[in-house]
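*Asks:* Quick one, what's the 3D model for this:
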Amino acid sequence: MKLDLKVSGVVHVPDLDLDAVRAAAKVHGAIVYALPDTGITDRESFFGWFRANVPQDPPLVSARSWDAFRDSIRSGLLDEKPRRFVIVWPNSAAMGPAEERQNALDVLAQIVSDLADTRATRGRTKHVSVLVG
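*Replies:* Presented below is the predicted three-dimensional model:
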């Protein structure tokens, strides 16, 4: 598996190797947030995992709003010291229904874009790679 963590965005990687991702991230000084292989099966479990593992501002309190998720995770990562992050979702296909999985991917892509925007971040841009299996 060849990784290019210089590329921001949501990238589908069929042969995800978490150890290789962690090694590449270390070289780039990136923080890795890796969702589990199992257990992310719906919107509630997706939000729950992020609530428990990824910085938020303000804290997520429910799974009702994708807009609230976007704002919370974006602001939480923006406030973190590192400039690079990798989010690994090894078994995204387990999340259903399909439109909820697509909503999750779309919102992650928006977060990546928002954090790369110099104006939106007031010059504090972040580099985010989302690797999806």
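
*Asks:* Going by C-alpha atoms from here, please, whenever you check contacts or count neighbours.
*Replies:* Fine.

*Asks:* Just the buried residues of stretch 56-63, please?
*Replies:* 56-57, 59-60 (16 or more other CA atoms under 10 Å).

*Asks:* how far out from the middle of the chain is it?
*Replies:* 15 Å (CA atoms, centre = their mean, to the nearest Å).

*Asks:* Could you work out the end-to-end span of that stretch for me?
*Replies:* Using CA to CA, to the nearest Å, one end of stretch 56-63 lies 14 Å from the other.

*Asks:* For the comparison step, fold the sequence that follows:
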Amino acid sequence: MYYTRIHYGDAGRRHSFESGEGVEFRPGVMAVAASEIEAATASARMQGMRVYSLSTGAGGGRDAFFDAVRATLPLDPPLASNYSWDALADSIFGGLVILDVDRVLVVWTDAAEMTAAAPVDADTAASVLVQTAADLAEPRYTQGHPVFSVTVLMVTEPS
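*Replies:* Prediction:
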């Protein structure tokens, strides 16, 4: 899997999510511990980010991931099936680009469970999220106006 890290101020010194200060959420995906999620989401909300919590439940897999995205994220166009990862990426992109917000945090709460149960599907799902976050930050894909930053936190250890 390819991840881009959240970058922190003060010459690369990592700030605790608990402080809510100095955390700069950038486009991409970051692996985090379950114990950090509450503080991370609180920090994101303090910064005015829209926060979505994505859960595939019971280990997941392709169908569970598609269903979780359908239940959690705004989609445009709506997904008609669980067949195409490309269609999923396009639908997530379309749904997020039309939001009236400039920054989004998606917390994938059970990424570790899906990785253990269905590693190939989890890797593909993470790649879709990484690419979608990168595309939404690109002016050439957003008609010259990148509308926001999408950061995805993947919980890498069960709670």
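
*Asks:* Work out the TM-score between the chains.
*Replies:* Once superposed, chain against chain, the TM-score is 0.90 (TM-score structural alignment, normalised by the length of the first structure); 133 aligned residues with a CA RMSD of 1.8 Å.

*Asks:* give me the number of residues near residue 64 of the first structure?
*Replies:* 12 (other CA atoms under 10 Å).

*Asks:* try residue 98 of the first structure
*Replies:* 12.

*Asks:* re the thing from before, which two in the buried residues of stretch 56-63 of the first structure are spaced the farthest apart?
*Replies:* Across these, no pair lies farther apart than 57 and 60, at 7.9 Å, counting by CA to CA.

*Asks:* any common contacting residues for these two?
*Replies:* residue 72 (CA atoms under 8 Å, 6 or more residues apart in numbering).

*Asks:* where exactly do the strands run in the second structure?
*Replies:* Counting by DSSP state E, the segments of the second structure that form strands are 7-8, 23-24, 28-32, 50-54, 103-108, 149-155.

*Asks:* Could you identify which of the ones you listed is most buried?
*Replies:* With neighbours defined by mean count of other CA atoms under 10 Å, none of these is more surrounded on average than strand 149-155, at a mean of 25.

*Asks:* what's next to that one, contact-wise?
*Replies:* With CA under 8 Å, 6+ apart, strand 149-155 of the second structure has contacts from 25-34, 37, 102-112, 129-130, 133-134, 136-137.

*Asks:* Next, the mean deviation of the helix ranked longest in the first structure compared to the second structure.
*Replies:* If you go by DSSP state H, the first structure has its longest helix at helix 98-116. With mean CA distance after the TM-score superposition for the first structure, helix 98-116 of the first structure departs from the second structure by a mean of 0.4 Å once superposed.
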